[in-house]
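**Q** Sequence first, predicted coordinates after that:
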Amino acid sequence: MNLNQALTHPIFEIISKSAAELGIDAYVIGGFVRDYILKRGQHKDIDIVAIGSGIALAKQVAKNIPNHPKVQVFKTYGTAMLKYEDIEIEFVGARKESYSEESRNPIVEDGTLEDDQNRRDFTINAMALDLGEANFGTLLDPFDGLEDLEAKIIRTPLDPDITYSDDPLRMMRAIRFATQLNFTIEPASLDAISKNKDRINIITKERIVVELNKILESDVPSIGFLLLEQTGLLQYILPELMALKGIDEKEGQRHKDNFYHTLEVVDNIAKNTDDVWLRWAALLHDIGKAPTKKFSKKVGWTFHGHELAGSKMAYRLFKRLKMPLNDKMKYVQKMVFMSSRPIALAQDVTDSAVRRLVFDAGDHVDDLMVLCEADITTKNPKKFKKYHNNFKLVRDKIVEVEERDHVRNFQPPVSGEEIMEAFNLKPSREIGTIKESIKEAILEGKIPNEHDAAYKLMLEEGARLGLKRHEV
């Protein structure tokens, strides 16, 4: 089978010419070939395997490109990378690999194209296109990856038990590809993942998070999380989610399964945002329910304070997985902490409650509403419509209040310097007290968010505190 129509970009002719000049064979392999056949759009990453030195081929290619792009060389891995226009091209020499039990880093030797295809993770990633002049564009598919693409199957080229034990990251990659492509992992492969699940412990947290993010960024993330749960990997990676699984019953009273509810919420939010951190917030929004779950005869099952507990757990989870402990983590914490606020507010949409919501959420109030709307998973059409209508009222009130009162990213209309000048004060606790009184009065709607009204209140509060106005 010839797919030379996949190789119309000028870079492939340049690589073909460069390989011929060095007297070596070169092939396009992996994701570019897979995604071309799947018609998944233009691929910006291209992997080239050379039967010889990948580094030498990269340098020769750079010589044959006008302006000679810089070649990044990674000697430890025997690879090199260069950029051409908006495409990243990675070059590696064909190799065969062997593994030790303690590490996913293989012992590498030079090899043939067949050796290199054998070491690939899945049949759909082992297909190669010949870049030699005589067979330009010929598909080399020793493991029937094309058939697996048509059948929508994830399968390993060799024994899956060995494949996953050698490099346990491939278990995450199998689940990620199944999620992204909506493919099925073939039964033997799925069994091998379950069998080797504890091997995930030798993989760095950073690499695991890369795969988790790709699962979360998929159209239907629940596919991946259900597979992680089914294979037993989820307990090792996100035990906080596993703790939500199951339904307890006491005295005839049950609660919903918060694990499956969470996956519904994540799928819902994936339809409305590409923001991976908002998707993380959806994934973690209920994790505080497991440690706060209680039963009483009077009210049944309760989860009091689960939002605060969940926000604290989010920090510990980010730290454990070596995720960024920066504004991204704080954003997720805030979304988890505030996740129930609009739900309670929807029952009684008052101006003051909306002002406080907008004040506390700041620029993230719209994201918070998207999260809360995704949290509606009832199958009752009447309830579904009622909840969405309630949230529409909240959204409308947010717009109305914000246009009038400007409390998003609130700045006091009267500054600390003005207070000090008015009462001839040095920095002191009284200044904070007055500013807090002004803020509360604005949020409660007692005064408008305007300087003159706030200044008048400042004078009244100063007098109440026994401060004398400074006359200039």
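**A** It's in.
**Q** rest of the way, CA atoms for contacts and neighbours
**A** OK.
**Q** Flag every buried residue along stretch 250-262.
**A** Buried residues in stretch 250-262, counted by 16 or more other C-alpha atoms under 10 Å: 258-262.
**Q** Please convert those to a markdown table, extending it with distance to Glu249.
**A** Below are those laid out as a markdown table (distance: C-alpha to C-alpha, whole Å):
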| residue | distance to Glu249 |
| --- | --- |
| Asn258 | 14 |
| Phe259 | 16 |
| Tyr260 | 17 |
| His261 | 17 |
| Thr262 | 20 |
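**Q** try this one next to it:
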Amino acid sequence: MNLASSLDGYSIFKTVGTAADKLGLEAYVVGGYVRDILLKRPSKDIDFVAVGSGIALAEAVAAELGPSVNVAVFKNFGTAQIRFDDMELEFVGARKESYRSDSRKPIVEDGTLEDDQKRRDFTINALAISVNQKTYGELIDPFDGIGDMKRKIIRTPLDPAITFSDDPLRMMRAVRFASQLNFDIEADTFSSLMEQAPRLKIVSQERITDELNKIIMSPVPSYGFKLLFHSKLLKEFFPEMVALHGVEYIGNNAHKDNFFHTLQVLDNVSKVSDDLWLRWAAILHDIAKPATKRYDKVHGWTFHGHEEKGARMTPGIFRKLKLPMDERMTFVQTLVRLHLRPIPLAKEVTDSAIRRLLFDAGDAIDALMKLCRADITSKNLQKVDKFLKNFDLVEQKMKEVEEKDHIRNFQPPVTGDEIIKMFNLPPSRIIGDLKERIKEAILEGEIRNDREEALALLMRIAKEKGLEPVQTD
């Protein structure tokens, strides 16, 4: 098969071929870019393999492109990189690899193109297209990667047990590609995932989480999580999520399977948002249900307080998974803590409750409402429709209250320092009490979020407490 026409969009392939011919090297575009050409997916990262020195080829290509083009050389890895236009070009020499059992870092030797293709993770990533003039566009596909694309199959080029044992991160990549492309994982390959799952322990958490986030951002992330769950990979790094799985019965009373409910919420969120952290909030919103599950004869199964406990669990999960411990974690924690709050509002909307929710959620309020809508997963479509229509009313009321009272992220109209100066008070608990009274009055609608009204209220409260303002000239 010749794919020369598929390379016509960019002149860079001819440029690399010309440089390779001058050096007497075979050169190929390989891996993900070739796969994405055939799948008609956009890609700006292009990997080239030279049978010889990849660094020498990169330097020759840069010379062809002109003096303004720089080469970043990584001698320890035998690779080089060029940024050109909006593309990132990676160059490496063909190589073969061997592994020790306690490390996923390979022992690397120079090799042939065949050696290089054998070391690739999956057949769909083991494709190469020649860029040399005489064989320009010729596809080299030793493992029937084209056939696997047509069959929508993820399969390893060699024995999957060896492929995954050598580099266990490839197991996460198998699930990631299946989830991103909506492919199946071939039966023997999937069996090896299950057998080799414990090998994931030698992979750094950062690399695992990088793949996990890509799974979360795939079009239907539940598919990737089901593969992680059934392959036993998920329990290796995220047992808290595995603990959501299962249904317990007492008599005829059963609770829903919170694992599959969580996946449905995640998919629902993914239909309306590409925000990774909102998707993480969907994953964690019920994470504390196993810890708070109780049964009594009056109420049946309950999970009281799971939203607060889940919020307390969130920093620990983020820390363990090496997720960012910054405002993104705080955003997820806020959504987990508040995800039940809008539900009673859907039954009875009061200005006071709306103000409190706006105050507590701040800028996260829009994301919170998306999460709450996604969390309505009943099989009773009429019930779902009723809840969603009620949420429409809640959001309309939020808009009205916010326009009138400006509650979202409001700062106290009177600061603690001002109170100290007004009444010549030392820093003490009474300062906080006065500020809290003003905040509560605003949230309850007793006064508007207005400085003059707040000052008037402050003076009334101070008088009740026997506080006299300092006289100023």
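**A** Thanks, I have it. Quick caveat, the model's predicted, so the values are computed rather than measured.
**Q** Counting neighbours, what do you get for Val131 of structure 2?
**A** 28 (other C-alpha atoms under 10 Å).
**Q** And for the one 3 residues further on?
**A** Here the count is done by other C-alpha under 10 Å, and Lys134 of structure 2 has 10 residues near it.
**Q** State the distance from it to His299 of structure 2.
**A** Here the criterion is C-alpha to C-alpha, to the nearest Å. By it, Lys134 of structure 2 lies 77 Å from His299 of structure 2.
**Q** re earlier: just the buried residues of stretch 250-262 of structure 1: which are in helices?
**A** 258-262 (DSSP state H).
**Q** Name the nearest of those relative to Val210 of structure 1.
**A** Thr262 (20.7 Å; C-alpha to C-alpha).
**Q** So the closest one sits against Ala282, correct?
**A** Yes. Here Thr262 of structure 1 reaches Ala282: they are 7.2 Å apart, a contact under C-alpha atoms under 8 Å.
**Q** any shared contact partners between the two?
**A** Common contacts of Thr262 of structure 1 and Ala282 (C-alpha atoms under 8 Å, 6 or more residues apart in numbering): none found.
**Q** dump the residue contacts of the nearest residue to Leu308 of structure 1 once chain neighbours are set aside.
**A** Residue nearest to Leu308 of structure 1 in three dimensions, not counting chain neighbours: Phe337, with 5.4 Å by C-alpha to C-alpha, 6 or more residues apart in numbering. By C-alpha under 8 Å, 6+ apart, the contact list for Phe337 of structure 1 reads 285, 307-308, 310-311.
**Q** among those, which two are most distant?
**A** So, the contacts of Phe337 of structure 1 by C-alpha to C-alpha: farthest apart are His285 and Leu308, at 10.3 Å.
**Q** What's the separation between Gln117 of structure 1 and Glu249 of structure 1?
**A** Distance of Gln117 of structure 1 to Glu249 of structure 1, given as C-alpha to C-alpha: 52 Å.
**Q** What of Lys392 of structure 1?
**A** Lys392 of structure 1 sits 34 Å away from Glu249 of structure 1, going by C-alpha to C-alpha.
**Q** same deal with Gly31 of structure 1?
**A** To Glu249 of structure 1, Gly31 of structure 1 is 48 Å away according to C-alpha to C-alpha.
**Q** thought Lys197 of structure 1 was touching Leu233?
**A** Yes. Using C-alpha under 8 Å, Lys197 of structure 1 is in contact with Leu233, at 5.5 Å.
**Q** got the residue ranges for the helices in the stretch 51-200 of structure 1?
**A** Assigned helices in the stretch 51-200 of structure 1, in chain order: 54-63, 113-118, 145-151, 160-166, 169-181, 187-195 (criterion: DSSP state H, counting those that start in this stretch).
**Q** Now the first one on structure 2. Mean distance?
**A** I take that to be helix 54-63 of structure 1. Compared with structure 2 after fitting, helix 54-63 of structure 1 has a mean deviation of 1.4 Å; criterion: mean C-alpha distance after the TM-score superposition for structure 1.
**Q** do the third one as well
**A** Helix 145-151 of structure 1, aligned to structure 2 and superposed, deviates on average by 0.8 Å (mean C-alpha distance after the TM-score superposition for structure 1).
**Q** quick one: contacts of that helix?
**A** For helix 145-151 of structure 1, contacts defined as C-alpha under 8 Å, 6+ apart pick out 34, 38, 123-127, 154-155.
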